[in-house]
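Student: what follows is a predicted protein model with its sequence.
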Amino acid sequence: MPELIAGRNSVLETLRSGRSVNKVYVAQGSREGSIREIIALVKERGIPLQESDRSVLDKLTAERHQGVVAEAAPYEYVEVEDIIKKARDRGEDPLVLILAELEDPHNFGAILRTAEAVGVHGVIIPKRRGVQLNATVAKVSSGAAEYVPVARVPNLVNAVEKLKELGLWISGADMEGDSSLWAANLTGPLALMIGGEGRGIPRLLKEKCDFRTYIPMKGVISSLNASAAASVLLFEVLRQRSKMGE
């Protein structure tokens, strides 16, 4: 089934990424700001453009569409090996994010946005018992979903074993971890694992981690949500890698 992408930033990045788009709907009278760029790209790529009343766009999607909706081809998932190849082709140590049973699409979208900003080479999610790529994820990611490859695997434990065979270290985010992320070495080929909301990383996956790190906190709240934790961890990886490159 086609995927409906709503919102100016999301539609614009979908078009820029080269993803196959079947049709773009624009609200009648919308020509200001980024809408002009969207229309120009639509015409340049020969994509059918339909001007419709805003009520039509309201019926197409429950998302806040800002006067534009794109009907795009379904998201294409990649293989784990494709993610590692992307890093190797760039001459970089692989940085992979593993999302273990994450369920909130808003968290997923926010994580993808941070992952793109930090330079994550790809994200791995399970085929079942976890959120998938969808329109809500794309909207929250502000277009990052178009640029961060996502592999969907039947078994995360097997995927972790494959990453280890490919030379990656596995680090799990865990409030009862071995060391704080400030003390951990997060350079080199690395896969960061983030657990699901409220449950954390499942036991079998936790046992597969080479080491586990926690985020030091001074407040009363004992944990961050998945997207906030991922942001803290990923920017610490970026800091350490940037320091190594100095």
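Tutor: Cool, got the structure.
Student: switch to C-alpha atoms for all contacts and neighbour counts from now on
Tutor: OK.
Student: pretty sure Ile111 is in a strand, no?
Tutor: No: the assignment for Ile111 (DSSP: H, G, I helix; E, B strand; the rest coil) gives helix, which keeps it out of a strand.
Student: now it: closest residue in space, sequence neighbours ignored.
Tutor: Of all residues beyond its chain neighbours, the one nearest Ile111 is Ser227 (5.2 Å), with distances taken as C-alpha to C-alpha, 6 or more residues apart in numbering.
Student: and here's the other structure:
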Amino acid sequence: MKICKEEKIIVYGLHPLIEAIKAKITISNIFLKSGIKLTSNAYKKLLFLSKKENIPIKTVPESKFFILKNKNHQGVFALLSPIRTYQIKDLLPVFYERGKNPILIILDRITDVRNFGSIIRTSACAGVNAIIIPKKETAMIGSDSIKTSSGALFKVPICQEKSIKNTINFLTKNGLKIVSATEKSNIYWYNIDFSSPTVLILGNEEKGVSPQYLEISDERVKIPLIGGISSLNVSVACGIILYEIFRQRESNLYI
């Protein structure tokens, strides 16, 4: 198990903090903006969980939120220890031992933190077992990705790998189907059988999936575009494909 290099992470916003507490992340203090009204259910839930886990809440002046200027902090933040990351070679045997039919995502040079966070959030909702990212050319695992994922970053294991190509080869040898999303394919995403263990590769916002990864993929799929726009947002494409996987697997339960 590896630790990312960021010394401390500021987590801001109600739902990310609630998810951090539920995930048993170490939090020394929660800082609450002076004068804020604690009337919503989310505030009440945060107060309940912090009391349950013996996390002190300190009321501080608005000046303490200067570092979060122009961010939707909702009057609350905390400092967390670095987010834990993993290697897929350690997690995959655990998934199989637990009887999982793994769904994994590889993010090939996704650099926009909003896309990164949205993909994590959708992955958590759709039952993805792990997300794999490279050590370089990727969005940072930090405050903004936690916020944009609405705290889902605490629910889905993130694996940082030195070589994505070697990782793909490892996953292929261990029985997973490699599916790349690319407009260069002639096959629509819903024509692929996703019933077996699957890896979905999503590419860079501008360049797409790297040619070297497309070459070693078992399948290449596309989503049709008829409105004159050249491509979908990568997080939207992720959701479309993941819920086709979900639909196929849920349908198989009743056959």
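Tutor: Sure thing, it's come through. Here the structure is a predicted model, which is why all the values come from computation and not from measurement.
Student: quick TM-score on the pair, please.
Tutor: The TM-score (TM-score structural alignment, normalised by the length of structure 1) is 0.95; 246 aligned residues with a C-alpha RMSD of 1.5 Å.
Student: what does the residue nearest to Ile111 of structure 1 correspond to in structure 2?
Tutor: Under the alignment by TM-score structural alignment, Ser227 of structure 1 pairs with Ser235 in structure 2.
Student: and stretch 123-140 of structure 2, end to end?
Tutor: Length of stretch 123-140 of structure 2, first residue to last, C-alpha to C-alpha, to the nearest Å: 17 Å.
Student: where does that stretch end up in structure 1?
Tutor: Against structure 1, stretch 123-140 of structure 2 falls on residues 115-132 (TM-score structural alignment).
Student: list the buried residues of the matching stretch.
Tutor: 115-116, 118-126, 130-132 (16 or more other C-alpha atoms under 10 Å).
Student: picking that back up, the match of Ser227 of structure 1 and Glu206 of structure 2: what is the separation?
Tutor: For Ser235 of structure 2, the distance to Glu206 of structure 2 - C-alpha to C-alpha - is 13 Å.
Student: the two: which is more packed in?
Tutor: Per other C-alpha atoms under 10 Å, whichever of Ser235 of structure 2 and Glu206 has more neighbours is Ser235, with 21 against 11.
Student: does that one sit in a helix, a strand or a coil?
Tutor: Quick answer, by three-state DSSP: Ser235 of structure 2 is helix.
Student: what ranges do the helices span in the stretch 151-255 of structure 2?
Tutor: 164-173, 211-215, 234-252 (DSSP state H, counting those that start in this stretch).
Student: would you turn those into a markdown table with distance to Arg98 of structure 2?
Tutor: Formatted as a markdown table, those follow (distance: least, C-alpha to C-alpha, whole Å):
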| stretch | distance to Arg98 of structure 2 |
| --- | --- |
| helix 164-173 | 17 |
| helix 211-215 | 29 |
| helix 234-252 | 17 |
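Student: of all those helices, which lies closest to Lys58 of structure 2?
Tutor: helix 234-252 (36.1 Å; C-alpha to C-alpha).
Student: where do the strands of the stretch 101-250 of structure 2 begin and end?
Tutor: 103-107, 130-134, 158-161, 177-181, 198-202, 219-221 (DSSP state E, counting those that start in this stretch).
Student: give me the contact list for the fifth one.
Tutor: Identification of contacts with strand 198-202 of structure 2 by C-alpha atoms under 8 Å, 6 or more residues apart in numbering yields 102-108, 176-181, 208-209, 234, 238.
Student: I'd like to check the angle between that strand and helix 234-252, please.
Tutor: Taking axes from the mean of the first three to the mean of the last three C-alpha atoms, to 10 degrees, one finds that strand 198-202 of structure 2 is oriented at 160 degrees with respect to helix 234-252.
Student: which residues in structure 1 does strand 198-202 of structure 2 align to?
Tutor: The aligned range for strand 198-202 of structure 2 is 190-194, by TM-score structural alignment.
Student: can you check the fourth one too?
Tutor: Correspondence between strand 177-181 of structure 2 and structure 1 is established over residues 169-173, with TM-score structural alignment as the criterion.
Student: by how much does that stretch deviate from structure 2 on average?
Tutor: Once fitted to structure 2, stretch 169-173 of structure 1 is off its aligned match by 0.4 Å on average (mean C-alpha distance after the TM-score superposition for structure 1).
Student: now that stretch, how far from the centre of its chain.
Tutor: A distance of 18 Å separates the centroid of the chain from that of stretch 169-173 of structure 1, by C-alpha atoms, centre = their mean, to the nearest Å.
Student: so which residues make contact with it?
Tutor: Contacts for stretch 169-173 of structure 1 (C-alpha under 8 Å, 6+ apart): 160, 163-164, 189-195, 201, 206, 208-214.
Student: make it 7 Å
Tutor: With contact meaning C-alpha atoms under 7 Å, 6 or more residues apart in numbering, stretch 169-173 of structure 1 is reached by 189-194, 206, 209-214.
Student: residues contacting stretch 15-23 of structure 2, please?
Tutor: So stretch 15-23 of structure 2 is contacted by 11, 46, 49, 146-147, 150-151, 154 (C-alpha under 7 Å, 6+ apart).
Student: what's the local residue count around the counterpart of Ile158 of structure 2 in structure 1?
Tutor: Using TM-score structural alignment, the partner of Ile158 of structure 2 in structure 1 is Val150. Counted with other C-alpha under 10 Å, the neighbours of Val150 of structure 1 add up to 27.
Student: OK, contacts around the residue nearest to Val150 of structure 1 when sequence neighbours are not counted?
Tutor: Leaving out its chain neighbours, the residue that sits closest to Val150 of structure 1 by C-alpha to C-alpha, 6+ apart is Val123, at 4.7 Å. Residues in contact with Val123 of structure 1, defined by C-alpha under 7 Å, 6+ apart, are 96-98, 149-151.
Student: quick check: the gap between Val123 of structure 1 and Met217 of structure 1.
Tutor: 26 Å.
Student: in structure 2, what residue corresponds to His65 of structure 1?
Tutor: By TM-score structural alignment, His65 of structure 1 lines up with His73.
Student: count of residues packed around the closest residue to Glu176 of structure 1 other than its chain neighbours?
Tutor: Of all residues not flanking Glu176 of structure 1 in the chain, Tyr214 sits nearest, at 6.6 Å (C-alpha to C-alpha, 6+ apart). By other C-alpha under 10 Å, the residues close to Tyr214 of structure 1 number 21.
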